[in-house]
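K.L.:
No letters, just coordinates:
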């Protein structure tokens, strides 16, 4: 009899820090700049990535110190997860919280950090860095693909 993986047997609140961190699939979508309409609260994604996002791995290049460099970087918590409406529909945290399973391409399922890119879920090859970009120009880079990734798999 095979033991079930931790994300099928534990709630997010029961997970160790290492288990929690491993739920990140490395898509990089959280690291895209977003714009919020102050009147409606609607949030839209841009294709402009945080200066710390490694465009190839779609991981933070300085994860441990990211908040010192990028003070408004989100530290995802259980409470935050339930309040943040812009998490992509394929997000491992979101899926587990909703009682759903991880997709085949998630590194915990596939065993490889490359499958999230091979499946076309990640930001790899779709972004530009925020460095040198004027914040006033962000509207020129609004995209909708981050909320549509994985549609054919749902």
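P.N.:
Good, I have the coordinates. Computed from a predicted model, the values in this text were never measured in an experiment.
K.L.:
Only C-alpha atoms from now on, for both contacts and neighbour counts.
P.N.:
Fine.
K.L.:
Pretty sure residue 116 sits against residue 110.
P.N.:
No: no contact is recorded between residue 116 and residue 110 when judged using C-alpha atoms under 8 Å, the distance being 9.2 Å.
K.L.:
So between those two, which is more surrounded?
P.N.:
Between residue 116 and residue 110, residue 116 has the larger neighbour count (other C-alpha atoms under 10 Å), namely 22 against 13.
K.L.:
Spit out the contact partners of the more buried one.
P.N.:
25-27, 105-107, 122 (C-alpha atoms under 8 Å, 6 or more residues apart in numbering).
K.L.:
three-state assignment of it?
P.N.:
What DSSP: H, G, I helix; E, B strand; the rest coil gives for residue 116 is helix.
K.L.:
Structure two is appended below for comparative analysis:
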């Protein structure tokens, strides 16, 4: 089997390969808080309103940046600068030259493996429409690293 995901550098991936690298965990869709003094980032269980929390996929991926101005598009050029991405993120792993974990759908061949492994936010988040932005600190979580 050609494990292109562990072999081809991020900058050389075509669009199909780039999109396939996403494991569908939706951790990047969680709202984060940054400590103004230390710069430390804290994840909350509050997810973007565009996220379908069951599938862990964006409801309007093509227009997400127009609809959510602070949505960050991951690119080969910026991935190394996005320290807030979870340590399990395939883009972050590959940018550091690390292989994908066994639960990643490209490795397992099963898109549900990320959910079974407990990596995704499925069943553990709440839409931002139900939380006042000043109340995000009440939803800080420790299960994303």
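P.N.:
Arrived safely. Because the structure is a prediction, the values reported are computed rather than measured.
K.L.:
quick revisit: so can I have JSON lines of the contacts of residue 116 of the first structure showing distance to residue 83 of the first structure, neighbour count and secondary structure?
P.N.:
Compiled in JSON lines, the contacts of residue 116 of the first structure are given as follows (distance: C-alpha to C-alpha, whole Å; neighbours: other C-alpha atoms under 10 Å; DSSP: H, G, I helix; E, B strand; the rest coil):
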{"residue": "25", "distance to residue 83 of the first structure": "20", "neighbour count": "27", "secondary structure": "coil"}
{"residue": "26", "distance to residue 83 of the first structure": "21", "neighbour count": "25", "secondary structure": "coil"}
{"residue": "27", "distance to residue 83 of the first structure": "20", "neighbour count": "24", "secondary structure": "coil"}
{"residue": "105", "distance to residue 83 of the first structure": "26", "neighbour count": "20", "secondary structure": "coil"}
{"residue": "106", "distance to residue 83 of the first structure": "23", "neighbour count": "26", "secondary structure": "coil"}
{"residue": "107", "distance to residue 83 of the first structure": "25", "neighbour count": "19", "secondary structure": "helix"}
{"residue": "122", "distance to residue 83 of the first structure": "23", "neighbour count": "24", "secondary structure": "coil"}
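K.L.:
any chance of the residues you listed in CSV, with distance to residue 146 of the first structure too?
P.N.:
Formatted as CSV, the contacts of residue 116 of the first structure follow (distance: C-alpha to C-alpha, whole Å):
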residue, distance to residue 146 of the first structure
25, 14
26, 13
27, 10
105, 16
106, 16
107, 19
122, 8
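K.L.:
so which of those would you say is closest to residue 65 of the first structure?
P.N.:
Using C-alpha to C-alpha, residue 26 comes nearest to residue 65 of the first structure of those, at 17.5 Å.
K.L.:
Ends of stretch 18-29 of the first structure, what's the gap?
P.N.:
For stretch 18-29 of the first structure, the first-to-last residue distance is 21 Å (C-alpha to C-alpha, to the nearest Å).
K.L.:
cool, stretch 30-46 of the first structure as well?
P.N.:
The first residue of stretch 30-46 of the first structure is 11 Å away from its last residue (C-alpha to C-alpha).
K.L.:
And stretch 98-117 of the first structure, by the same measure?
P.N.:
From the first residue to the last, stretch 98-117 of the first structure extends over 23 Å; the measure is C-alpha to C-alpha.
K.L.:
swap in stretch 74-85 of the first structure?
P.N.:
The first residue of stretch 74-85 of the first structure is 13 Å away from its last residue (C-alpha to C-alpha).
K.L.:
So which bit of the second structure is it matched to?
P.N.:
Matched against the second structure by TM-score structural alignment, stretch 74-85 of the first structure falls on residues 72-83.
K.L.:
buried residues in the matching stretch?
P.N.:
Applying a neighbour-count criterion of 16 or more other C-alpha atoms under 10 Å, one finds 79-80 buried in stretch 72-83 of the second structure.
K.L.:
What of stretch 23-40 of the first structure?
P.N.:
Judged by neighbour count (16+ other C-alpha under 10 Å), stretch 23-40 of the first structure contains these buried residues: 23-34.
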